[in-house]
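# here is my input, please return the structure:
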Amino acid sequence: MSDPVQPTAATHPAPATPATARLQQARDAAARAGIDALLITPGADLRYLTGYHALPLERLTCLVLPVAGDPFLLVPELERPAAQASPAGGLGVEIVGWAETADPYAIAAARLPAGGTFGLDNHMWAEKVMAFRHALPGGRQVLAGPQLSELRMRKTPQEVAALREAGAAIDRVHARMAEWLRVGRTEREVGRDIAEAIAAEGHVQVDFVIVGSGPNGASPHHELSDRVIAAGDPVVVDIGGTTAAGYCSDSTRCYSLGEPPAEYRRLYQVLLEAQRAQTAAVRPGITAEQLDAVGRDVITAAGYGPAFLHRTGHGIGLETHEEPYIVAGSARPLEPGMAFSVEPGIYLAGRFGARIEDIVVCTAEGGERLNLTPRELTVL
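Predicted coordinates:
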């Protein structure tokens, strides 16, 4: 026999706030998609909907958001104080703690229609997906991502301000690059210093540090290595972190330890022209694939088309990579409030590579770049 459920509920309905409005918007989106309830476990979707930055544990934490009926946040009993102290505690949503010997999936299922359609967050662990399937054998599971991403990709002015702060924080790190990037040091040594600076300059989490020197710069997602940086090496530095508000930064700049090879100068000027053209082209109504083509056409015309290996960019917010994706084949029109990277690159295998990346927000008038350090090649 399971231990009794121990609910904690607000004694009065919470007033409408932007956070509670998000819950209703998610409900409405689910209803339009024919989904009876959303099941949201720890991650960006849960933080977006409730403000709760929950630990991803083997124990189930899950926001259960029925289209018809009251939502509740199911948490392990030992996590209930943290959930109550988080912004979720002020939403007026019932917080249901479950004890160690209880079955949380059965608790959720008892409040849900047995034969309903359930939208699961895209990053729910497989073991939890299967447990919900077992607890709701007559139900149908679908992804909640298509509905939630439509909400998350359109940033509010407050979210744009948070991204602007994150962009300024990572800009301060790039502005200090001469402190660490020197001939004779390894990529790993430089990366360690950069990571410390990311934390010191306004982030609570270091998400990634790429230092690609010489031929390593031709690998877009190069991992830090023990390669020693030499005179004349071009270096690609792509860095990002997460601020206390939960919003991410991501910016790439290129450096050279002394004068780089002449070919690098040529390809970098092509890349700079392409990236400038793309950031200038951001406006409501242009499609993601059209924006991708603006820079790709410049790079192709200069003879480097096959060396532009990846999409132009990705959305950014509570995750570094989210909708909208700026890629060929996407006819999605850009809208005010959408935030994304513009990061064309040129990579010559075995020689060197270059990438320039800014986070840009689509506005009613055009686009706003959130990264303002110089985009020209910096020679140290």
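# from here on, contacts and neighbour counts on C-alpha atoms
Will do.
# sticking with Q269, tell me its helix or strand.
helix 262-281 (DSSP states H and E).
# buried set for that helix?
Buried residues in helix 262-281, counting neighbours by 16 or more other C-alpha atoms under 10 Å, are found at Y264, L267, Y268, V270, L271, L272, A274, Q275, R276, Q278, T279, A281.
# what residues are up against the fourth one?
I take that to be V270. V270 makes contact with V298, I299, A302, according to C-alpha atoms under 8 Å, 6 or more residues apart in numbering.
# narrow the residues you listed to those that are buried.
V298, I299.
# before we move on, the earlier item: I'd like the buried residues of helix 262-281 as a markdown table, with distance to N122 appended.
Listed next are those as a markdown table, based on distance: C-alpha to C-alpha, whole Å:
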| residue | distance to N122 |
| --- | --- |
| Y264 | 41 |
| L267 | 39 |
| Y268 | 38 |
| V270 | 38 |
| L271 | 35 |
| L272 | 36 |
| A274 | 34 |
| Q275 | 32 |
| R276 | 34 |
| Q278 | 30 |
| T279 | 30 |
| A281 | 32 |
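# quick check, nearest of those residues to T20?
T279 (34.4 Å; C-alpha to C-alpha).
# for comparison, sequence B:
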Amino acid sequence: MSSTPAAATDRVAARLERARSAARQVGVDALVVTPGPDLQYLTGVVKHSHERLSALLLPVDGEPAFVVPTLERPGLAGSAVEAMDVLTWTDGVDPHALAASRLGGVRRVAVAADMPALHVLGLRDALPGAGIELATPVLRELRMRKDDAEVAALRSAGAAIDAVHEQVPGWLVAGRTEAEVGEDITRAIVEAGHAEAAFVIVGSGPNGASPHHEVSDRVLGTGDVVVVDIGGPLPEGYHSDSTRTYVVGEPGGEVRDVYAVLQRAQAAAVDAVRPGVTAASIDEAARAIIRDAGYGEYFVHRTGHGIGLEVHEEPYIVDGNDLLLEPGMAFSIEPGIYFPGRWGARIEDIVVVTGDGCEAVNRRPHDLLSC
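The predicted model follows:
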């Protein structure tokens, strides 16, 4: 999601103000955000958490500040954080006390969900009069509604992973192992423009009935159904995630019949997406078709998950989630049917809610592809 320095600074300022407003509405006095997707979203800064505290301090009333070890201060050069008050500290100084001194007499502090316990407990001790809670209820409201630049990044990610799936049939050859196919896919994901391959699932035969199988030394055989679920982040951080199901050779009658049910279920869920309907209703649109065909017990996971700077984030497309969909929300639609010990199948696209429906960022065919 490239932009000019001025545009990036304006975007950060707007996101910080939205975060302040959202925190104020729920009575939170300050947000403390350590490295991770939330910090990247709010500031554009990409860092890793470790024992030395780095954190954005965002009081609802007052200016933001950034705490960082002195030895890491040069890494902030050119970032929007440089416009803030940057508080540096050296080994031997208590960074939690430094953060607390800047926050003042706050009563409710919300911290990033992935903040290490070392820092959560340090802040608790440095702010004995304050309650510590998760910032997730505040930040998810911002992050699950993608702006135009984020949607464009998801489109790019979708096109990149589609280019990899286009090559997959040539690698699914009887006599090769899942691991060998996985190596080809991993290399292609990076060549297609991703920063890395975040996950590669090549589930052949009975392994395809395990939704989170990765790869193994199992040798592909003629007639195997193969689930290929792959994705990763582009350099700017937005992720791809797409699943297609293949067959080595020609599928049998049972496979064709079950897969036809799965295709109808996935298409029905996509067709059901529009503003104002619940996330749960999208799950039910897919699940009802699979259930009515007699395969309900073999659909063992939710229909989808949100995606953006994380592969899995809000909103979750699952029974019981009464969240009303809004334009800009992005998530997967990936029903599956899995027969333990035999085979499985899944179809997954990423969709973005539009003003009157949705846009799929993945464009590869949904047919069961013979290799």
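# V67 of structure 2 belongs to a helix?
No - going by DSSP: H, G, I helix; E, B strand; the rest coil, the assignment for V67 of structure 2 is strand, not a helix.
# show me what it aligns to in structure 1.
Counting by TM-score structural alignment, V67 of structure 2 corresponds to L74 in structure 1.
# who's in contact with that match?
Neighbouring residues of L74 of structure 1 by C-alpha under 8 Å, 6+ apart: L60, T61, C62, L63, V64, I95, V96, G97, W98, P104, A108.
# mind jotting down where the strands sit in the stretch 151-300 of structure 2?
According to DSSP state E, counting those that start in this stretch, the stretch 151-300 of structure 2 carries its strands in the segments 199-204, 225-231, 242-247.
# dump these to TSV, plus mean neighbour count.
Putting the strands of the stretch 151-300 of structure 2 into TSV (neighbours: other C-alpha atoms under 10 Å) gives the following:
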stretch	mean neighbour count
strand 199-204	26
strand 225-231	27
strand 242-247	25
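# which one of those strands lies closest to P340 of structure 2?
Nearest to P340 of structure 2, of all the strands of the stretch 151-300 of structure 2, is strand 199-204, at 12.4 Å by C-alpha to C-alpha.
# which SS class is the equivalent of G341 of structure 2 over in structure 1?
When structure 1 is aligned by TM-score structural alignment, G341 of structure 2 is paired with G350. At G350 of structure 1, secondary structure determined by three-state DSSP is coil.
# distance check, the match of V67 of structure 2 against R133 of structure 1.
17 Å (C-alpha to C-alpha, to the nearest Å).
# do the same with T20 of structure 1
As judged by C-alpha to C-alpha, T20 of structure 1 and R133 of structure 1 stand 28 Å apart.
# so what's A245 of structure 1 closest to, chain neighbours aside?
A162 (6.9 Å; C-alpha to C-alpha, 6 or more residues apart in numbering).
# hang on, the one you found packs against Y247?
Yes - look at A162 of structure 1 against Y247 with C-alpha atoms under 8 Å: they come within range, at 6.3 Å.
# returning to that earlier point: dump the contacts of L74 of structure 1 to JSON lines, plus distance to E79 of structure 1.
Shown next, in JSON lines, are the contacts of L74 of structure 1 (distance: C-alpha to C-alpha, whole Å):
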{"residue": "L60", "distance to E79 of structure 1": "10"}
{"residue": "T61", "distance to E79 of structure 1": "9"}
{"residue": "C62", "distance to E79 of structure 1": "12"}
{"residue": "L63", "distance to E79 of structure 1": "14"}
{"residue": "V64", "distance to E79 of structure 1": "17"}
{"residue": "I95", "distance to E79 of structure 1": "11"}
{"residue": "V96", "distance to E79 of structure 1": "10"}
{"residue": "G97", "distance to E79 of structure 1": "8"}
{"residue": "W98", "distance to E79 of structure 1": "9"}
{"residue": "P104", "distance to E79 of structure 1": "13"}
{"residue": "A108", "distance to E79 of structure 1": "17"}
